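In: Predicted coordinates and the sequence they were generated for:
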Amino acid sequence: MSKLRQFQPYLLLMLILPALLMLAPNSEAEEESGWEKWRPSGKSANFKIRERPKTKILSGTKTSLLIAATSDLHGSLTSTRLLLRKRSRGLLHLVMPLKKLREKYPELILLDAGDTIQGDPSSFYFSHVAPETTRPLPVIEMMNWLKYDALALGNHDFEPPTNILKQNIAQAQFSWLAANVSFRNVKQPLFPPYKIIERHGVRVGILGLITPGVPLWIDPEQRKGLNFKEMLGTAKKWVRVLREQEKVDYLIGLFHSGDNTLYDRDVASTRELPHPNAAGMIADFFPEFDLIISGHAHRISPKRRTEKLKGHQTPLVSPGTAAEGLTTILVNFEEKSGNWEITKTVYDFIRAEKAPEAQLLRKLDARLLKVEKYLADPTTVILKRFPKKTEFQDCGIALSFSAVESMEAETLSLLPWWWFRDKLPFSDLGQALRREHFFRWLPYDNRPVLVLMYGRQIKIMLESYRRKKLGWYARSSTILAPGGFVAELDNSSKDNRLYLKNPQGQALRPERKYRVWLTNFHWNGGGGLAAKALLHPSQLLKKEALHLRELIFQYLRQSTVKLPETCESFLTQSTTATLKTVP
């Protein structure tokens, strides 16, 4: 009987949630999609499949082709402005390396594997704070100046307002590719699936694919009506077109998808989504490709010059993140029996220059100054000393809860445990915390959402937190910290279960409902926690417009803010702070 009682909460959830599913409104049908009447413009417009004749190659001809690639730029411009960093990174640091390569290889092909317009404060500012309709985001402006040829859309590119993504596609002087994105039941892809480039007599096909795991991370309203199809079947379809109709000589897969098939596979399967990271599978099973450029995983491969790549049947390279360098592929061709034959390929990774290119930096200066003023806005809280790691994490958890609770009392929270602890300059000691600090500590654009949850669901979503408390491995993005209640290990039980109680010492009841703050990332399915806890759309109470880091920043701008006890050892409230807001 005791075992039956143990499973009663699970049985209750199984009985209740199907009923909620039947009662939940079909918001997809009721609301219009921002993508319904949209068609790509600019360099991404007017895609059309062509029946091309085979390339004519003179007998005995030899040639070479240089391909350069970046990925996961996340808006990064320079490590010397906005958020200063010791390690050189950003597109401005790649200007000189690219200039030297173009001097030797004027017909260089320059590509990017996605996650381009979200992440850097400059992208955030001109997407959410002060959009400029007459100019693209600074990162796209830089890519135009650097003469990129194409990029593959990434999941984070759907995070800014939809009109910002559309505007930047229109104003880009290169193509945005995504063969596996369609609108509702339309068979034709919404974005151009590929691009054809002819250089030195070699016809190059570039097929773009995005991870189909987008629904795990991006808000439904941002992707309403969009279908993200599995990559293998899509690749098979378009490879046939590119080889048989376009008759390309060299085929590149430009994929915003990692090559570790196991990563996020289980998370996606709970939502019946295809493999989010299928680039490696395509590299293993599609020899029709000559090269695959894989983004999304923020991995660099290879890290140095080599003529041999290990791991996959088709050569696969990964260019890293934030323009910390440039992956190059030098391909040598020779005519054999009327076709181009690859005789040698050299792979390399060129690190970013220490200093940004001065002339282009000056062209961006006026825009960067606006962002720097925005980042310089102070709170009323002073940094007394640099905190230890545990102090920093505990304070961050407490501040997150205090900020969301200030919007609505008698709520709980399950917010990210991780805050990124950047090393700050000594000049910050004795100074007010600024908005800049919260962009460092909370780099993701997460928003709070309020959810009506059962106590049993709360405990399920704290499983990674439990593992962390036991000293076991837990993926950092799945560790949620309790706010407004305590989660202690029950050492009396063999399986070290968590005991949940409110500040008064009363236990949280498994069958009772509680109002709980989550981030939209975890609510949407990131980390797989929502699926494990059987969260249902009908449990959503509201979404906040402010991002979590901005909410915490505004909370600490109050003239009489009460700091959590866990923060008082290294933070204190200023009695003389004068707040200035950037107009």
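Out: Received the coordinates, thanks.
In: use CA for all of it now, contacts and neighbours both
Out: Noted.
In: Just the buried residues of stretch 405-419, please?
Out: Neighbour counts using 16 or more other C-alpha atoms under 10 Å place 405, 411-419 of stretch 405-419 among the buried residues.
In: Same check on stretch 282-296?
Out: Buried residues in stretch 282-296, counting neighbours by 16+ other C-alpha under 10 Å, are found at 282-283, 286, 288-296.
In: Report the contact partners of the residue minimising distance to the centre of the chain.
Out: The chain has residue 156 as the residue nearest its centroid, 4.0 Å off, counting by C-alpha atoms, centre = their mean. Residues in contact with residue 156 (C-alpha atoms under 8 Å, 6 or more residues apart in numbering) are 115-118, 218.
In: one step back: inside helices: which ones of the buried residues of stretch 405-419?
Out: Counting by DSSP state H, the part of those found in helices is residue 405.
In: Make TSV out of the buried residues of stretch 405-419 and add distance to residue 487.
Out: Putting these into TSV (distance: C-alpha to C-alpha, whole Å) gives the following:
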residue	distance to residue 487
405	18
411	16
412	12
413	12
414	11
415	14
416	15
417	13
418	17
419	19
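In: What separates the first and last residues of stretch 245-262, distance-wise?
Out: 34 Å (C-alpha to C-alpha, to the nearest Å).
In: Compute the distance from the centre of it to the centre of its chain.
Out: The chain centre lies 20 Å from the centre of stretch 245-262; the measure is C-alpha atoms, centre = their mean, to the nearest Å.
In: What of stretch 243-263?
Out: Here the centre of stretch 243-263 is set off from its chain's centre by 21 Å, with C-alpha atoms, centre = their mean.
In: Buried only: go through the contacts of residue 156 for me.
Out: Counted by 16+ other C-alpha under 10 Å, those give 115-118, 218 as buried.
In: of those, closest to residue 367?
Out: Of all the buried ones among the contacts of residue 156, residue 117 has the smallest distance to residue 367: 15.6 Å, by C-alpha to C-alpha.
In: Pull the contacting residues for the closest one.
Out: Per C-alpha under 8 Å, 6+ apart, neighbours of residue 117: 73-75, 123, 137, 139-140, 156-157, 160.
In: put this beside the first:
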Amino acid sequence: MFRFLSPVLLTALGLGLALPAWAAGPVFLFGSDLKGQLSNQIQNPQSPPAGLLHLKDQILAQRAQGPTLWLDGGESLEGSPLSQELGEQSPFVALFLSLKPDVVVPGERDLAHLKLPLPWTAANLTLEGQPLVPPYRVFERAGKKIVVLGLIHSASSLWRTLPPGWKIEEPLESARHWVPLLRAQEHPDRLVLVLHAGRYEDRDQEAAQLLKTKPPLGAQAIGEQVPGIDLILHGHDGWLYPKGPNLAYAGTTALAGGGSLGRGMLALDWEEKGWSLRQLAPRPLPLEAVKAAFPPAFLELWSRPLGWRIRKSSKVKLAACLNSLAALAVKQPGAFGSALPEVYLKGSRFGLLYYAQLYDWFPFPDGVQTLALSKRDLSLLARPAAPFGRRKANPARRVFLSLSSPLDLSLDPWLVSGSDQERRYKILLSDYHLRGGSGILPMLFLPAQPEVGGKPLRTWVSLYLQSHQPLPPSCTMLEPAGPEAYQMRPRPKQVRLAKKPKSPGKGAGKRTSTKPAESREKS
């Protein structure tokens, strides 16, 4: 067994020295949902640094200090603009492979990349009843035996269509099977579950119920109902917790969340007294060093001028313009209209318009498809119902409905019948809605599962803007800008759209105490 001990630990044992803090076990590094984020400084230089490039030195330094296990909670390869443009050729993938994580649990968007040489681990991902990747991994660190079990939530169909023969079993049932089996067979000193599933209910809960599948949750339930797990590290919901030194618990099982987009990582020290927790913050890097890590072709695309200038406007007006612009960009001959996701704005860059801005407006890679819908379907899209017991509909189910001619959709959808129900209208919908991620798909009366794919919505908008065709009437804040305008002014900075400060009321200002000085000192 001594071949597994580090030289530092052997020396300490031989000389009778005090053991270092990590002698009770290795340090567990955990992060999740990196989404292919190399660095956010190209897109938003004023934001706090985030991304794998800013965490690399932290990972290497921790490994140099002593025995370490780097566990990744999944959803690591897709999502960022860099990953959407370059796929597996992204420098993020090269860096991720070179850093050699010890365990990677696939997220729903990682399922298309299982051929990459990564330590994929998932016990409930099967192909014709057999595990598609190793269900667990065994490590010897600092003389301790650690077993890491991997599980993924079973609602991946909300985002990706599984290949034929693939199946994802319910993680709670898989944990009930695997945990006692591993305890009996492997006799580990610590059994750690890395889970790609959230902890609490989120906006995907309703969509999963409508599709008759389990929601992408499980961390809390598994911790409470499956004994024998020492630590659950989970991702998917984007929470980086706990913030303080103490772990959260579900029953007697410790819980921690891995955050998202490389905004930080957790370092969990396995000490004799129990777990101790540290957060590793991304380190700032010079902007030139960040740019050097990106391919020149991507930087050129990122700063491509689109030939328009944005005048200052409110979020409401700009969002109305973008909704109408997207509907106009995807318009096709013979189509009656479109029902696309509403644009949600956190901020906007006023000034010259570049390709990078389209990722702020249309961040997802979903394409659009043409479907034949009835008047009942259109009424359901126009007025999405709220979940039982709630007053408002899920924001993800709201669509911007644009029709080529007026159509009365005021009638209750369930009262539509006869010729109105039989007639079909060609409507363009986004892939996100057709996969069911918003809960819209189960509402529609479709004969079969529609196909998805094609050009992303932002590509449609980019091509339309560069063609300089007429804009919607609501886009009064957009005006043409020639090449000379881009040569004179650099790319503008990110500006948050904030509300106007309220005017101070009567008596506003600095409060002063009416107590005497002596009483103020005593209090």
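Out: Ah, there it is. Note that this is a predicted model, so its numbers are computed, not measured.
In: Can you calculate the TM-score here?
Out: With the length set by TM-score structural alignment, normalised by the length of the second structure, the two chains reach a TM-score of 0.80; 461 aligned residues with a C-alpha RMSD of 3.2 Å.
In: hmm, back to that, narrow the buried residues of stretch 282-296 of the first structure to those in strands?
Out: 291-294 (DSSP state E).
In: Closest one of the residues you listed to residue 457 of the first structure?
Out: residue 294 (36.1 Å).
In: Need the counterpart of that closest one in the second structure.
Out: By TM-score structural alignment, residue 294 of the first structure lines up with residue 234 in the second structure.
In: My guess is its match contacts residue 254. True?
Out: No: contact criterion C-alpha atoms under 8 Å: residue 234 of the second structure and residue 254 do not qualify, at 11.0 Å.
In: that older thread, quick check: the two most widely separated of the buried residues of stretch 405-419 of the first structure?
Out: In terms of C-alpha to C-alpha, these reach their longest pairwise distance at 411 and 419, which sit 21.7 Å apart.
In: Please verify my assumption that residue 110 of the second structure contacts residue 74.
Out: Yes: applying C-alpha under 8 Å as the test, residue 110 of the second structure and residue 74 come out as touching, 7.2 Å apart.
In: who's more crowded, those two?
Out: residue 74 (33 against 19; other C-alpha atoms under 10 Å).
In: Tell me the spacing between the equivalent of the more buried one over in the first structure and residue 158 of the first structure.
Out: The alignment partner of residue 74 of the second structure in the first structure, by TM-score structural alignment, is residue 114. From residue 114 of the first structure across to residue 158 of the first structure, the span is 11 Å (C-alpha to C-alpha).
In: quick one: what's aligned to residue 237 of the first structure in the second structure?
Out: In the second structure, the residue matched to residue 237 of the first structure (TM-score structural alignment) is residue 177.
In: burial count for its match?
Out: Residue 177 of the second structure, neighbours per other C-alpha under 10 Å, totals 13.
In: what residues are up against the closest residue to residue 361 of the first structure other than its chain neighbours?
Out: Distances taken as C-alpha to C-alpha, 6 or more residues apart in numbering place residue 92 nearest to residue 361 of the first structure, at 7.0 Å, with adjacent residues excluded. The contact partners of residue 92 of the first structure, taken as C-alpha under 8 Å, 6+ apart, are 77-78, 142, 356-357, 360-361.
In: Helices of the stretch 151-300 of the first structure, residue ranges please.
Out: Along the stretch 151-300 of the first structure, the segments classed as helices by DSSP state H, counting those that start in this stretch run 162-171, 231-240, 265-270, 279-285.
In: Would you mind finding the most buried of those?
Out: Per residue and on average, the most neighbours among the helices of the stretch 151-300 of the first structure fall to helix 279-285, with a mean of 21 (mean count of other C-alpha atoms under 10 Å).
In: mean deviation (superposed) between it and the second structure, please.
Out: Compared with the second structure after fitting, helix 279-285 of the first structure has a mean deviation of 1.2 Å; criterion: mean C-alpha distance after the TM-score superposition for the first structure.
In: What span of the second structure is that helix aligned with?
Out: With TM-score structural alignment applied, helix 279-285 of the first structure matches the range 219-225 in the second structure.
In: Pull the residues that contact the matching stretch.
Out: Residues outside stretch 219-225 of the second structure that contact it (C-alpha under 8 Å, 6+ apart) are 172, 175, 195, 197-200, 229, 232, 234, 249-255.
In: Buried ones among those residues?
Out: Using 16+ other C-alpha under 10 Å, the buried ones in these are 172, 175, 195, 197-199, 229, 232, 234, 250, 253-255.
In: Just send those back as TSV, with distance to residue 306 of the second structure too.
Out: Shown next, in TSV, are these (distance: C-alpha to C-alpha, whole Å):
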residue	distance to residue 306 of the second structure
172	49
175	51
195	42
197	39
198	39
199	42
229	54
232	47
234	41
250	51
253	53
254	50
255	47
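In: So which of the residues you listed is the closest to residue 189 of the second structure?
Out: Nearest member of those to residue 189 of the second structure, counting by C-alpha to C-alpha, is residue 229, at 10.8 Å.
In: ok, now which ones touch the closest one?
Out: By C-alpha under 8 Å, 6+ apart, the neighbours of residue 229 of the second structure are 179, 190-193, 223, 253.
In: again, only this time at 7 Å
Out: 191-193, 253 (C-alpha atoms under 7 Å, 6 or more residues apart in numbering).
In: As JSON lines, the contacts of residue 117 of the first structure with distance to residue 501 of the first structure would be great.
Out: Below are these laid out as JSON lines (distance: C-alpha to C-alpha, whole Å):
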{"residue": "73", "distance to residue 501 of the first structure": "43"}
{"residue": "74", "distance to residue 501 of the first structure": "40"}
{"residue": "75", "distance to residue 501 of the first structure": "43"}
{"residue": "123", "distance to residue 501 of the first structure": "41"}
{"residue": "137", "distance to residue 501 of the first structure": "47"}
{"residue": "139", "distance to residue 501 of the first structure": "47"}
{"residue": "140", "distance to residue 501 of the first structure": "49"}
{"residue": "156", "distance to residue 501 of the first structure": "37"}
{"residue": "157", "distance to residue 501 of the first structure": "40"}
{"residue": "160", "distance to residue 501 of the first structure": "38"}
